[in-house]
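Undergrad: predicted model and sequence follow; I will ask about them next.
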Amino acid sequence: MKNKLRKKFTQLRAKKYLELNSKQIQTIYSSLLRIIKQHKIKVIGSYQPIHTELNIKPVLELLKKKCVIALPRVLNKNNMEFRAWNEYDPLYVSKFGILEPSAKNKKLVPQLFLAPLLAFDLNFNRLGYGRGYYDKYLSKNKNFLTYGIAFSFQQAKIIPVHKNDVVLKGIITEEGSVIS
């Protein structure tokens, strides 16, 4: 079931992908700013967009004035860590073809995670690519504050859930937040 959903939403995202306009960037930024203020967030863990994931870079440019931004580095056996990043730091291509910060950058544990996804449902279940990096990292502490970042058209009726899947706190889209 998950593989069928992955295929469907990968194709849908490829057809409907769009760059965020200034209003949509501001909408996502405002949603995140409320969360940052409410929870006194100092460090945000984000992602470098690949393929047709929502390009959050313009939002990160605004957020860096409020918080430290950290990006993931993939380690072995589906493990990852987060390293500090700013727009002047070079990014390096990992063995998976994903841009990552240097291993020399400061290792951080973000208070707020912005997770990419292929699809989500209104129960805040997330469908990823199936390798389990985010779920494995987030399962180490169920109290992590994690929001999915997606286009509104990525909403599915229901995402099948397995025991290792981590439920998100909410979803933030270009149209606004769906917050639990």
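TA: Nice, thanks for sending it over. As the structure is a computational prediction, the values presented were derived from the model and not from experiment. Numbering: from 1, shown residues only.

Undergrad: from here on, just use CA atoms for contacts and neighbour counts.
TA: Will do.

Undergrad: what count of nearby residues applies to residue 7?
TA: 12 (other CA atoms under 10 Å).

Undergrad: buried set for whichever strand or helix holds it?
TA: Secondary structure assignment for residue 7, by DSSP states H and E: helix 2-16. Neighbour counts using 16 or more other CA atoms under 10 Å place 5, 6, 9, 10, 13 of helix 2-16 among the buried residues.

Undergrad: what helices or strands is it leaning on?
TA: strand 119-120 (3 or more CA pairs under 8 Å, 6 or more residues apart in numbering; DSSP states H and E).

Undergrad: circling back: can I get the buried residues of helix 2-16 in JSON lines including distance to residue 36?
TA: Listed next are the buried residues of helix 2-16 as JSON lines, based on distance: CA to CA, whole Å:
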{"residue": "5", "distance to residue 36": "32"}
{"residue": "6", "distance to residue 36": "31"}
{"residue": "9", "distance to residue 36": "30"}
{"residue": "10", "distance to residue 36": "30"}
{"residue": "13", "distance to residue 36": "28"}
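
Undergrad: ok, and here's another one to check against it:
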Amino acid sequence: MTKAEWRKWIKEKLFKYPETIQVKESQFIYEKLFSHPVWRQASTIAVTVSMKNEINTLPIIEEAWRDNKQVVVPKCGRADYSLLFYHLTHWEELEESFYGLREPDVNRCSLSKRSDIDLVIVPGLVFDERGYRIGYGGGYYDRFLTGECPFSTISLCYECQVVKVLPVDTYDRPVNWLVTPERVIKVAFTVK
């Protein structure tokens, strides 16, 4: 299948995935994430504010705040498909942007340096066991993960989002870890 076909397939699957199961499985994912060494050792966590049919990241952000970790959330550069991460300390610092995303209000949040980030929670729609992912098609995270990455990367997903092999282009970047309700998969070289 092409990437577009994979996107269509998984979106249909997630649309039909019962919310009660999503909530239950998300709890297992959170437990695995919060007990993982890369989470425990990280001081600054980069995480996207989730949308519908994604693993809910709001409990992750709140747990990071409780653990006295810095939370940085991305602002998408529409012109150049870039990501800049801004410190988030309160929910009121978010604003709605294009595609219904909730992003930091740059007038209320301070910019984070790439070198300050310890862990990036990379979103996606479908993942393979090698750590490659297909997202929504903008390539924002693949661009961000290009070059020197002084941080670890982890993706959170339901088991139904993990397949054996996905099509990969030269610009695609794998994550270091996949966390599902059932397992934690070390899939690529971990920087730290």
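TA: Now that the structure is in, tell me what you want to look at. It should be emphasised that the depicted structure is a prediction, and the values quoted were computed from it without experimental measurement.

Undergrad: TM between them?
TA: Once superposed, the chains reach a TM-score of 0.88 (TM-score structural alignment, normalised by the length of the first structure), with 177 aligned residues with a CA RMSD of 1.9 Å.

Undergrad: and the strands in the first structure, which stretches?
TA: Assigned by DSSP state E, the strands in the first structure fall at 43-45, 68-74, 80-85, 92-93, 99-100, 107-108, 112-116, 119-120, 126-127, 145-150, 170-173, 176-179.

Undergrad: next one: the helix holding residue 7 of the first structure to chain centre, how far?
TA: Helix 2-16 of the first structure has its C-alpha centroid displaced from the chain centroid by 17 Å (CA atoms, centre = their mean, to the nearest Å).

Undergrad: please apply the same query to stretch 12-28 of the second structure.
TA: 17 Å.

Undergrad: biggest helix in the first structure, by residue count?
TA: In the first structure, assigned by DSSP state H, the helix with the most residues is helix 22-39.

Undergrad: in that one, what's buried?
TA: Buried residues in helix 22-39 of the first structure (16+ other CA under 10 Å): 24, 25, 26, 27, 28, 29, 30, 31, 32, 33, 35, 36.

Undergrad: kindly report the same for stretch 143-156 of the first structure.
TA: For stretch 143-156 of the first structure, by 16+ other CA under 10 Å, it's 144-156.

Undergrad: start and end of that stretch, how far apart?
TA: Terminal residues of stretch 143-156 of the first structure are spaced 25 Å apart (CA to CA, to the nearest Å).

Undergrad: alignment lookup: residue 89 of the second structure to the first structure.
TA: Aligned counterpart of residue 89 of the second structure in the first structure: residue 86 (TM-score structural alignment).

Undergrad: now residue 127 of the second structure
TA: Residue 127 of the second structure maps onto residue 120 of the first structure when the alignment is built from TM-score structural alignment.
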